[in-house]
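Asker: heads up, no residue letters with this:
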């Protein structure tokens, strides 16, 4: 018997700012309850690729990105409803500060009535932490706040000062001591990919479970009350059909190219495509395919090896010359340029499908939500990179920024190749995605 409502305990972890410990604590809770035999489904607010990899390993379950602007309200609703039917607990990790962005973490929590736990690094403050948490909790009346998580608490006395200063309707859910063992490894774009540090992550997770268990506050270590998640009235973009039926799309996937939404793969499969994977780093043969997808990742860390795999480069160049569809996103764009200069200022030849040179630029970069304006139709997307591309040709168009009139990322097209710094979210426009991989535009 089908039903349009599912009940599941849920908690939304947010914070007053970035770098408060949200990912560490979300991962710790996911692993803690997983070890209790619970099925924990975790979601990440926004377009992040790296945090979901960490959270997926912690929960031993797939992790989805949720963003109302990027994915649409019905899509987010369906993801949560589907998870609620199989999970014992749903955790959602917010992005940036609680009210930052449009839509914000608070908007997502309010829309689906998920109780919020405020994660705060309380090092260097006590009663002030209570004041900040109280302000966040009362800033909007449509957000349900479950309580405060005091991270990097110095002592039980420190925790007691915070606890006593909080109003009765805003409890201290847990106080967590400073512990370097639970710190997750990072690099220039954020956390290190889970696949690169699997054993190190497991050590972090084990330490994190002990870290949670050492606290005297135990309310966070029991499942919250179930809440209702409803099925969307209309399945998102269910009327597009299967225009990619009989088509094979080869997707680059290895240490250099790994920024791949599982949701994007599902969209391609729902459109009828067969998806296959290959490694530009190691493979010598490009698999038989009708289209290629070169996603983002860290080509700058593997530029020499990519450059030396001339057999693969030759095959991709031949594929391009045959005017077959290729989508290159961010790191994929860098791979398609003539050269790439890495973080050590070494320059290597790349595919040369597009005129231009890519170079890393330290801590400077670009990030933000944009719409990819394509002849096939608009596809929601985001940019996050710390590199630049120079000497490139005139672009086909530019991304439209979410909240700023300045032109966004340039979008290049030559033959069947579409390349940009933008990471596309296919579920925002099934029809345009299908046309992109068919090489058809009006």
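Answerer: Okay, I see it. The structure displayed is predicted, hence computed values, not measured ones.
Asker: Only C-alpha atoms from now on, for both contacts and neighbour counts.
Answerer: Will do.
Asker: Number of residues surrounding residue 383?
Answerer: The criterion is other C-alpha atoms under 10 Å. On that basis, residue 383 has 22 neighbouring residues.
Asker: Isn't it up against residue 369?
Answerer: Yes - Residue 383 lies in contact with residue 369 (C-alpha atoms under 8 Å); the separation is 6.4 Å.
Asker: Now do the contacts for the nearest residue to residue 282 once chain neighbours are set aside.
Answerer: If you skip the residues right next to it in sequence, residue 282 has residue 309 as its closest partner in space, 7.5 Å away by C-alpha to C-alpha, 6 or more residues apart in numbering. The contact partners of residue 309, taken as C-alpha atoms under 8 Å, 6 or more residues apart in numbering, are 280, 281, 282, 284.
Asker: need the contact list for the nearest residue to the last one once chain neighbours are set aside.
Answerer: Distance criterion C-alpha to C-alpha, 6+ apart; nearest residue to residue 284, sequence neighbours excluded, is residue 312 at 5.3 Å. Counting by C-alpha under 8 Å, 6+ apart, residue 312 touches 280, 283, 284, 285, 286.
Asker: Let me see the contact set for the second one.
Answerer: With contact set as C-alpha under 8 Å, 6+ apart, residue 283 has these partners: residue 312.
Asker: what about stretch 109-125, start to end distance?
Answerer: Taking C-alpha to C-alpha, to the nearest Å, the span from the opening residue of stretch 109-125 to its closing residue is 27 Å.
Asker: and if you look at stretch 162-170?
Answerer: Distances were taken as C-alpha to C-alpha; on that basis the terminal residues of stretch 162-170 are 11 Å apart.
Asker: What residues of it count as buried?
Answerer: By neighbour count, and taking 16 or more other C-alpha atoms under 10 Å as the criterion, the buried residues in stretch 162-170 are 162, 163, 165, 166, 170.
Asker: now it, how far from the chain's geometric center?
Answerer: Its chain's average C-alpha position is 34 Å from that of stretch 162-170, according to C-alpha atoms, centre = their mean, to the nearest Å.
Asker: follow-up on the earlier one: in CSV, list the contacts of residue 309 along with neighbour count, secondary structure and distance to residue 290.
Answerer: Formatted as CSV, the entries for those read as follows, by neighbours: other C-alpha atoms under 10 Å; DSSP: H, G, I helix; E, B strand; the rest coil; distance: C-alpha to C-alpha, whole Å:
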residue, neighbour count, secondary structure, distance to residue 290
280, 28, coil, 17
281, 23, coil, 21
282, 12, coil, 21
284, 16, coil, 18
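Asker: Comparison target, given below:
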């Protein structure tokens, strides 16, 4: 593998959440894909939903990049690999450009990637220029590429903004106010592509094509300067899960799975056996461990609870003492009941004591690590529910930037459950031990960062 690879790259961020950066990133990816270019898109921070939209726009998998959760070495390796095979790299930021520690700006600076900021200009004109100027100057070491003004009401609106900008802050694109192109969302974020089938609205494909059309002829579509991405060697994990058959839930109710987690399990020698708690009545044969990831069990609670055969199969796996890892929605599924957002209570698998209830307003999100006996694994929380009458927690998550205890972590026998979504590459040896592998756990991340 070459030591350095060069590829045009842009980091698309915003002044805040809700500015339309996913729409702009997806539109730009689709535009270049239509030109026959190979586009690789990354998403900053923990996110399962935006990457699904971006993957459809680019026709390529979308990976997370995060300096805390994944580590510098992981991010460097991913970018270098992408640069070897891509004509363009796009990275969508999280929240506002300078929000969080580390922030989107920190990631852009770490890899010297030029930054584009999206600003929803509804209700302002010249003030867009003032905000843009502040974003461009706040960190002198950051390469500021320009602005995208979103939700414009007219050509005059665009002209007022452009005339107010200093010469060295460029308006790269102006996106009109097109409510019909807005990506649909719900309580945890954007609606997944496979569920955007409302006959009264445009399909996701139609939205992506229309948004790409709006970029036609604008400066943003010009290929940015090439960025040098140095190679990064990460040790291939030992085959600590060789010969192990791991069952993984995957369907409309359980879809929050990082591709990096799957690749790691395969690299450690595991045979992955996918199944659907919604549609299947039996588990794959000969399983050695079970992984129930997060998703939207609350949207499918009646079907999940009514699939008595699958619930019994999972209870049988637990009774046999096989390792089970349940994350967020997976944990809600294992509890006794789940009450949806309409207030209807449904029975669940009943493997664990506890009752899950959806909340309409308050949620929990943020970076946390799980201090497990096998080793500390980094991850994050993102949910709009609460659980009560549960087991006594074995431990609590450690927040990345706050001293308060994080999510409760439950352990009974070889079953581990929590609201935390784990990023397996942050500690492969601990993951192997958690799923019944033979490796001795390590107490630090493979990136060399302190936990």
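Answerer: Arrived safely, thanks for sending. Because the structure is predicted, anything quoted here is derived from the model rather than measured.
Asker: now the counterpart of residue 37 of the second structure in the first structure, nearest residue through space, not along the chain?
Answerer: Using TM-score structural alignment as the criterion, the counterpart of residue 37 of the second structure in the first structure is residue 38. With C-alpha to C-alpha, 6+ apart as the criterion, residue 38 of the first structure has its nearest non-adjacent residue at 5.7 Å, and that residue is residue 88.
Asker: residues near that neighbour, how many?
Answerer: As a burial measure, the neighbour count of residue 88 of the first structure was computed by other C-alpha under 10 Å and equals 20.
Asker: Likewise for residue 329 of the second structure?
Answerer: Residue neighbour count, defined by other C-alpha under 10 Å, stands at 27 for residue 329 of the second structure.
Asker: Looking only at stretch 282-295 of the first structure, what residues are buried by neighbour count?
Answerer: The neighbour-count check on stretch 282-295 of the first structure (16+ other C-alpha under 10 Å) flags 284, 286, 287, 289, 290, 291, 292, 293, 294, 295 as buried.
Asker: so how far is stretch 375-383 of the second structure off the chain centroid?
Answerer: Taking C-alpha atoms, centre = their mean, the mean C-alpha location of stretch 375-383 of the second structure is offset from the chain mean by 12 Å.
Asker: neighbouring contacts of it?
Answerer: Outside of stretch 375-383 of the second structure, the residues that reach it under the criterion C-alpha under 8 Å, 6+ apart are 46, 69-70, 188, 328, 363-371, 407, 419-424, 426-427, 429-431, 441-445, 451.
Asker: In the first structure, which residue range corresponds to that stretch?
Answerer: Residues 377-385 of the first structure are where stretch 375-383 of the second structure lands, counting by TM-score structural alignment.
Asker: how close does the matching stretch sit to the second structure?
Answerer: Superposing on the second structure places stretch 377-385 of the first structure at an average distance of 0.3 Å from its equivalents, by mean C-alpha distance after the TM-score superposition for the first structure.
Asker: just checking, what packs against the helix or strand that residue 30 of the first structure is a member of?
Answerer: Here residue 30 of the first structure is covered by helix 22-35, with elements defined by DSSP states H and E. On a contact count with 3 or more C-alpha pairs under 8 Å, 6 or more residues apart in numbering; DSSP states H and E, helix 22-35 of the first structure meets strand 5-14, strand 40-45, helix 50-59, strand 89-93, helix 198-213.
Asker: try 10 Å this time
Answerer: strand 5-14, strand 40-45, helix 50-59, strand 89-93, strand 116-121, strand 145-153, helix 198-213 (3 or more C-alpha pairs under 10 Å, 6 or more residues apart in numbering; DSSP states H and E).
Asker: and that helix with strand 116-121, angle?
Answerer: Direction vectors for helix 22-35 of the first structure and strand 116-121, defined by axes from the mean of the first three to the mean of the last three C-alpha atoms, to 10 degrees, enclose an angle of 120 degrees.
Asker: dump the residue contacts of the counterpart of residue 81 of the second structure in the first structure.
Answerer: The pairwise alignment with the first structure assigns residue 81 of the second structure to residue 82, based on TM-score structural alignment. When the contact criterion is C-alpha atoms under 10 Å, 6 or more residues apart in numbering, the partners of residue 82 of the first structure are 5, 6, 229, 230, 231.
Asker: Looking at the residues you listed, which two lie furthest apart in space?
Answerer: 6 and 231 (8.2 Å; C-alpha to C-alpha).
Asker: intersection of neighbour lists for those two?
Answerer: The overlap between the contact sets of residue 6 of the first structure and residue 231 (C-alpha under 10 Å, 6+ apart) consists of 80, 81, 82.
Asker: which among the residues you listed gets closest to residue 157 of the first structure?
Answerer: Out of these, the one with the shortest distance to residue 157 of the first structure is residue 80. That distance is 39.0 Å, counting by C-alpha to C-alpha.
Asker: so the closest one sits in a helix?
Answerer: Yes - secondary structure of residue 80 of the first structure, determined by DSSP: H, G, I helix; E, B strand; the rest coil: located in a helix.
Asker: What about the closest residue in space to it that isn't next to it in sequence, how many residues nearby?
Answerer: Beyond its immediate neighbours in the sequence, the residue positioned closest to residue 80 of the first structure (C-alpha to C-alpha, 6+ apart) is residue 229, lying 6.7 Å away. By the criterion of other C-alpha under 10 Å, residue 229 of the first structure has 24 neighbours.
Asker: Having no further points to raise, I will conclude here.
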